[in-house]
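1. Only the shape, not the letters, is given here:
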């Protein structure tokens, strides 16, 4: 793992491609085909890319029950407890709107309303992600969404991973479709004979899924365009090198484009962590993926001062930030930009990925400068409400009309002035 001196003002942002022309062309063709051909296009693309012809696009109750019977009972209990933690955390985010009395019977307000239907994309491929089911479905349920749909690519045997189905079962979700890729995003956005459309699509996926979400935005809402996973660790010489190395590799094993960065004021820690990373890579099951990530996007920065280190972290605005050093809680107050902050030795990033209750769907590639992780607010909309009494209207109509005419909108002025007079 590369060790380098941290220069002041350095930008740690990665410059990742947002899809090439050929990928965009493929996605647009898929979206068009699904929009015009419906289920037929879903079956064609599923056979082409996933290797099987789906007889039924929707997962049956028998398949769900089979998955429940297959899963280890202890894992079932662990998933259930994680779900409880996630629900408890997100229940604190519920908004109720407000009502402001202005006098004379006039009032202003805000009404918070849950979306009618949302679709969750659960990625497949090299790993199964029951945790993604929990992290996306639970805040939607807490918000009050009535219809929640899951789409996910099945294996060549036509089955979804048992863990994904069990997680959905735990949450009472039974509308699950064996469709993946850009075609799944198209089905959720436009609808087909089998899959009714939704109002919002959430969940991560490969480059084709990300591009498809970007293309359908406006037709439906989306959560974010998620890039490869990333972790930054801010540590001093009180940290244990083997633990820091393990934390860096926990994200590197996600994807060859994943990013793992250590920022430290200790040259000794930097050297020991680099040695540990190499040592631990040798027996990591996903060694090939993790090594590619470390070689391309893995860096250890040695800062002259703690202030420089903090400045670098805020410049990076990482998806995940671990702070493993003396006075970690106080130091966390200086962090302005990070998707999730993990404080202290015992709060390694996977604690948040699976169990603590915070959401693991977080902004990547420095978008934590302006974006937040998935939360209950993502599944509601807010309507403003105005109720003016006649007196409040009389007091304010001339002001409103003057403002409208200042903008050259005579029709607006007349709409305000036309009210309240005796009509013949």
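-> Received, thanks. Model, not experiment: these values are computed from the prediction.
2. going forward, measure contacts and count neighbours with C-alpha atoms only.
-> Will do.
3. residues contacting residue 175?
-> For residue 175, the contacting residues are 58-59, 148-150, by Cα atoms under 8 Å, 6 or more residues apart in numbering.
4. Quick one: neighbours of residue 75, just the number.
-> 12 (other Cα atoms under 10 Å).
5. Pretty sure it sits in a strand.
-> No - with DSSP: H, G, I helix; E, B strand; the rest coil as the criterion, residue 75 is helix rather than part of a strand.
6. what about the closest residue to residue 3 other than its chain neighbours, which SS state?
-> Closest residue in space to residue 3, ignoring its immediate chain neighbours: residue 300 at 4.7 Å, by Cα to Cα, 6 or more residues apart in numbering. Three-state assignment for residue 300 (three-state DSSP): strand.
7. Included below, for side-by-side comparison, is a second structure:
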């Protein structure tokens, strides 16, 4: 079902590994050509374009783009008590973890009379995207909203696609469980918009039609400064196209799990964890790295048995048999560490002897799950960690969503006359070295003719 990649006896250079290891193919550049007209349509026609695109791509033409308060309240009232209790616990744990990420201003006394203070300031407004395709993701509401709230972002809005199967009070709106999660978190601004058009709405804002069809009517959504949240290739392409006009968290690709395991691991546990991520999408990546060929064979057998017995068999089988998934054989655990560091997985499980020590050696991963009792599914919902994580190897340079994602560090420089005079000759020397004499003159001018 899933391919084997045998790296035993080979030199494991990072460059070669990145070319050899399985990875999902995500052609964002090709998608850009398709999303540019959609973005321009939303910019020019606002709410009218959003309605047209919702009907075209989601099979639903929203009458109201912003979800009314009574619909949010109804979703929470009708939420299954067990699901509500699970969401409340997920929120509690996420708040506990993310509260410790808050930053405090720090003032450095560089010299007498000269200080630099780093102030941490939240972005003014964020747009939080929650996907809605093949699954429902209230957990992504939690993962986006909690760190934004703890960063004390002044204004936040959620967008999620309308669901064609909704009925009654929820007709034309996102999935009721998404709406309930928003209500539970106190989010009042929720928009029934999906895909690239949601990112365009957050970037440009949107108004209702004005006179003669102009985009000058009542404001539906104000522009945001930053957009976060996972999505499909069209969402990713829209983020790339609009980056600069707005900040983005990352260009998210298909989800991925890598597991580093030795012969102490349980093959059924490994198989179930690989399947859990393959369940997301046919492009989802599930990779096992091991120095034990018997374990690899046992996992293959467990996959055959478990895939046949689970719900989304066809989707999972397609993901596991795709070029992005595989079982990688290495000579030793040390080689396995090199492989997973080169792969830089979104989710990395360590299921080895002395797993904590092995995990401490890993440099590149979005999140690391240590030992047999910390599966990725725990992190998806209730570990307290964030599940919006870098994909496609970006974990070697990027982090997952956190409170810091919504903060900006601003240096505040405060020098007295004496402190500036003391360093003036250094500024002048460096300005002359860079052939920018006016930079130096901006300092020396302050001391001409006994200037105060």
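-> Looks like it arrived, so ask away. Here the structure is a predicted model, which means the values were calculated and not measured.
8. Fetch the TM-score of the aligned pair.
-> Their TM-score after superposition, calculated using TM-score structural alignment, normalised by the length of structure 1, is reported as 0.97; 423 aligned residues with a Cα RMSD of 1.4 Å.
9. And the residue nearest to residue 3 of structure 1, what's its match in structure 2?
-> The criterion is TM-score structural alignment: under it, residue 300 of structure 1 has residue 327 as its aligned partner in structure 2.
10. Quick check: that match touching residue 288?
-> Yes - with contact defined as Cα atoms under 8 Å, residue 327 of structure 2 counts as touching residue 288 (4.7 Å).
11. Give me the number of neighbouring residues for the residue mapped onto residue 120 of structure 1 from structure 2.
-> Aligned by TM-score structural alignment, residue 120 of structure 1 pairs with residue 128 of structure 2. Other residues near residue 128 of structure 2 number 27, with proximity taken as other Cα under 10 Å.
12. Name the SS class of residue 128 of structure 2, please.
-> Under the three-state scheme (three-state DSSP), residue 128 of structure 2 adopts strand.
13. Excluding chain neighbours, what is closest to it?
-> Ranked by Cα to Cα, 6+ apart and with sequence neighbours excluded, the top spatial neighbour of residue 128 of structure 2 is residue 158, at 4.7 Å.
14. residues in contact with the match of residue 120 of structure 1?
-> Contacts of residue 128 of structure 2 by Cα under 8 Å, 6+ apart are 144-145, 156-159, 227-229.
15. so which pair among the residues you listed is furthest apart in space?
-> Within these, 156 and 229 form the most distant pair, 12.7 Å apart (Cα to Cα).
16. Show me which of those two is the more surrounded one.
-> Set residue 156 of structure 2 next to residue 229 and count neighbours by other Cα under 10 Å: residue 229 wins out with 27 against 22.
17. shouldn't the more buried one be in contact with residue 130?
-> Yes - contact between residue 229 of structure 2 and residue 130 holds when scored by Cα under 8 Å: they sit 6.2 Å apart.
18. Quick check: neighbours shared by those two?
-> Here residue 229 of structure 2 and residue 130 share the contacting residues residue 140, scored by Cα under 8 Å, 6+ apart.
19. Next, the spatially most central residue of structure 1: secondary structure please.
-> Averaging the C-alpha coordinates of structure 1 gives a centre point, and the residue nearest to it by Cα atoms, centre = their mean is residue 361 (3.3 Å). For residue 361 of structure 1, the reduced secondary structure class is coil; criterion used: three-state DSSP.
20. Translate it into the numbering of structure 2.
-> Residue 361 of structure 1 maps onto residue 388 in structure 2, by TM-score structural alignment.
21. With residue 267 of structure 1 instead?
-> For residue 267 of structure 1, the aligned residue in structure 2 is residue 293 (criterion: TM-score structural alignment).
22. Just give the number of residues close to its match.
-> Neighbour count for residue 293 of structure 2, taken as other Cα under 10 Å: 17.
23. from what I can see it touches residue 330, true?
-> No - with contact defined as Cα under 8 Å, residue 293 of structure 2 does not count as touching residue 330 (9.1 Å).
24. just the helices in the stretch 251-400 of structure 2 please.
-> Counting by DSSP state H, counting those that start in this stretch, one finds helices in the stretch 251-400 of structure 2 at the ranges 267-278, 293-309, 313-321, 333-343, 355-360, 376-381.
25. which residues in structure 1 does the first one align to?
-> Which is helix 267-278 of structure 2. Equivalent residues of helix 267-278 of structure 2 are located at 241-252 in structure 1, counting by TM-score structural alignment.
26. if we look at stretch 229-245 of structure 2, which residues are touching it?
-> Contacts to stretch 229-245 of structure 2, defined as Cα under 8 Å, 6+ apart, come from residues 26-29, 31-32, 35-36, 39, 128-131, 140, 144, 195-196, 199-200, 203, 225, 248-249, 251-254, 388.
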